[in-house]
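Colleague: this is the structure alone, sequence omitted:
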């Protein structure tokens, strides 16, 4: 009997050991990848010849990348920052700590990094893996994608291998090399959490989301797949503490290389432009527009004279696809439009008043600065009160001209009722109600009187020149 117990115990030990070896064999080994790729990853430091703001603690420099960190962390990292001599005028010259990363993409010295790493810099220094330092020339930047292209003098420099970011799969292992908090060539690994992410104020980059540990100083560094190919540029983190919290975002290399090639050739980047303001289609909006499910990009505003207006797009259209590529979320549309060259043609499939239509639009060039319609409030005569609980007035000719409208009514007072519950305010302009254009206070009162009950109803509202659709339901 003891021998049987010993046999069973030994067998279990062998099985557990075998399972551990199998599990270990399934984990990736990054050693060869790091050895091969590290020489092409660089540290980037900048200097700005501007008077530096003094902190309250003995004249230490203020480092933007350390802002928001707990005091203990700030003190630890700031202890290594040298004091900068005073300028002749009595102030101090700002010299940023080395908290940026980049990587060499060609043997003759082209380097990719983030725009925010080198923004406003008077001097850019690239430190190679052998600790040698080279002055860099700024070839060009693209703030919209947060990509910058640098050039250093050199021959036969080590380079990274470029991969295809569009072939990445969610759940795939990826690895980052960079200089978090100035610690050169730190390596972190994780998986792809999602693709095609849109971030606030970043409409033209379909970010790769990962759970790779990215901290201040990793910005501009490469994101590798298991084949040792760069598939992204580490750009942003979402954090409440100032450090890594499991949400990191990288610019796909397909986007970055398109930007780099344009910067190299022209010094600037051209993007496609449609000339619309869009919003997400939620369940209630889908119901009000007769859609089977929430999908597409709802056109809330068409800019006068823009490509969309010339191509026949209208307010209230829901764009379902562009050039055969489906638009599931509204954020998909800017990515697709921005990737098109100005002057190219785009085929759109839209839903208008419950029916599908095909439109062809000639894509324009994205303006240097955003085009905004200015709102304008004025007096006006009260004309109507109604079931919605609002009092409205006709728009004056001056208001219509300023807002580029043919009709619409302005809310003068919000009473108790549905309007107050959905957040309408005095000064809001209503241009459409229940998929019908509102050209006067009389039309508004008629449409409001005939609104259906217990069904989602859409309303298009302009607030400070910005248009959006909202939905509500009238109870029995």
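Modeller: Perfect, I can see it now. Every value quoted in this text rests on a predicted model; they were computed, and no experiment measured them.
Colleague: hey, let's count contacts and neighbours off CA atoms from now on
Modeller: OK.
Colleague: A helix includes residue 384, no?
Modeller: No: assigned with DSSP: H, G, I helix; E, B strand; the rest coil, residue 384 falls outside any helix and is strand.
Colleague: and the comparison structure, right after this:
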């Protein structure tokens, strides 16, 4: 049996009250509300003084229109070994992204997009292709600099920003060509700043972590701040599925500028695998570590030196390798050391050589150490 409903005195008397319009409010109520307004305004002014003036950000659509002409597709052709080694080499196309940074036709991209490319072309927003060549590259930092062989009449280079001013939580945009879909924009935030350890071009290596969507084809594309300045060059993703899972990385603009514009990292045109520990023993190296050459770009300094690339696919443990290529032991008298500790020293040595200076390489070939030498190209 339900108990009879109990009511409070307020409930029993509320029906006798007369509802009034706001103009019938008592003087005491009006005074209290005025005081609340004054106090709220004072508090709001204090917060504005604490936070500083609010900066109005340009809409994403306006930002995209502003910077999109500086974003390019980077198309490459390079030779690769087929599944059947006896079939020889085949030419495969590659695709990445990049950003124009100067009016004379310099383009930043990722090193892994162009490091061993035989031919490179840059495609602008209007769809036109322009041939280009690599002028600087660092595989350790994963950034490269291209120079257009001929430039369009009108260019709209992007500005390089100060990546040190970025804070975790700041909004950024990434523009590139995921799966070949040119000039696609994704939006996200700086999720973290990662000191990767080691040194590149005399300074620390740093990556910017982001949740902005990054997929195949985005590599080398620009990360912009909300002022339309380049603050990073897209490098890689962390994934278990093979697709984007919310963890992407870009090389900070500070590192890219130091490596490519200040140090002018020497492009070798070679890619390979560091052999150390068990692999060094398997290959019977005469020293603790060496660099097994996998690919060599046509016309590159490595090709002019006569360095040989691998030709036979093989799997050793968990490593997929191309065998049959040279194993570099030393460059300019600087030995390859475990964990790549000497690689930055070798890069600096090559970058500081003047055109005409001698480049020397000691390599293990067919069980014998050979010495290769050329004059540094102009």
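Modeller: Perfect, thanks for sending it. Computed from a predicted model, the values in this text were never measured in an experiment.
Colleague: ranges for the helices of the stretch 251-378 of the second structure?
Modeller: Ranges of helices within the stretch 251-378 of the second structure are 253-256, 278-282, 301-305, 343-352, based on DSSP state H, counting those that start in this stretch.
Colleague: please disregard the earlier target; I meant the stretch 1-150 of the second structure.
Modeller: Assigned helices in the stretch 1-150 of the second structure, in chain order: 9-13, 27-51, 60-67, 111-114 (criterion: DSSP H, counting those that start in this stretch).
Colleague: just how off-centre is the second one within its chain?
Modeller: It refers to helix 27-51 of the second structure. 48 Å (Cα atoms, centre = their mean, to the nearest Å).
Colleague: ok, now stretch 208-224 of the first structure?
Modeller: That offset, for stretch 208-224 of the first structure, works out to 15 Å (Cα atoms, centre = their mean).
Colleague: turn the helices of the stretch 1-150 of the second structure into CSV, including mean neighbour count and distance to residue 372 of the second structure.
Modeller: Shown next, in CSV, are the helices of the stretch 1-150 of the second structure (neighbours: other Cα atoms under 10 Å; distance: least, Cα to Cα, whole Å):
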stretch, mean neighbour count, distance to residue 372 of the second structure
helix 9-13, 9, 100
helix 27-51, 11, 62
helix 60-67, 14, 45
helix 111-114, 24, 24
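Colleague: save these as CSV, and put in distance to residue 218 of the second structure too.
Modeller: Converted to CSV, these look like this (distance: least, Cα to Cα, whole Å):
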stretch, distance to residue 218 of the second structure
helix 9-13, 66
helix 27-51, 36
helix 60-67, 16
helix 111-114, 10
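Colleague: closest to residue 200 of the second structure out of these?
Modeller: helix 111-114 (13.7 Å; Cα to Cα).
Colleague: pull up the aligned stretch in the first structure for that closest one.
Modeller: Per TM-score structural alignment, the counterpart of helix 111-114 of the second structure in the first structure is residues 115-118.
Colleague: residues contacting that stretch, please?
Modeller: Stretch 115-118 of the first structure is contacted by residues 44, 46, 100-101, 124, 141-143, 146-148, 219-220 when judged by Cα atoms under 8 Å, 6 or more residues apart in numbering.
Colleague: ok, 10 Å please
Modeller: For stretch 115-118 of the first structure, the external contacting residues (Cα atoms under 10 Å, 6 or more residues apart in numbering) are 44-48, 65, 98-102, 124-125, 138, 140-150, 217-220, 235.
Colleague: and the top strand by length along the first structure, how far from the second structure on average?
Modeller: The longest strand of the first structure (DSSP state E) is strand 186-199. With mean Cα distance after the TM-score superposition for the first structure, strand 186-199 of the first structure departs from the second structure by a mean of 1.7 Å once superposed.
Colleague: can you give me how far that strand is from the chain middle?
Modeller: Centroid separation for strand 186-199 of the first structure versus its chain: 14 Å, with Cα atoms, centre = their mean.
Colleague: same deal with stretch 360-370 of the first structure?
Modeller: With Cα atoms, centre = their mean as the basis, stretch 360-370 of the first structure stands 19 Å off its chain's centre.
Colleague: for stretch 280-287 of the first structure, same thing?
Modeller: With Cα atoms, centre = their mean, you get 23 Å for stretch 280-287 of the first structure.
Colleague: now do the nearest residue to residue 52 of the first structure once chain neighbours are set aside against residue 40 of the first structure, distance only.
Modeller: Sequence neighbours aside, residue 94 is the residue nearest to residue 52 of the first structure in space, at 4.9 Å (criterion: Cα to Cα, 6 or more residues apart in numbering). Per Cα to Cα, to the nearest Å, residue 94 of the first structure is found 28 Å from residue 40 of the first structure.
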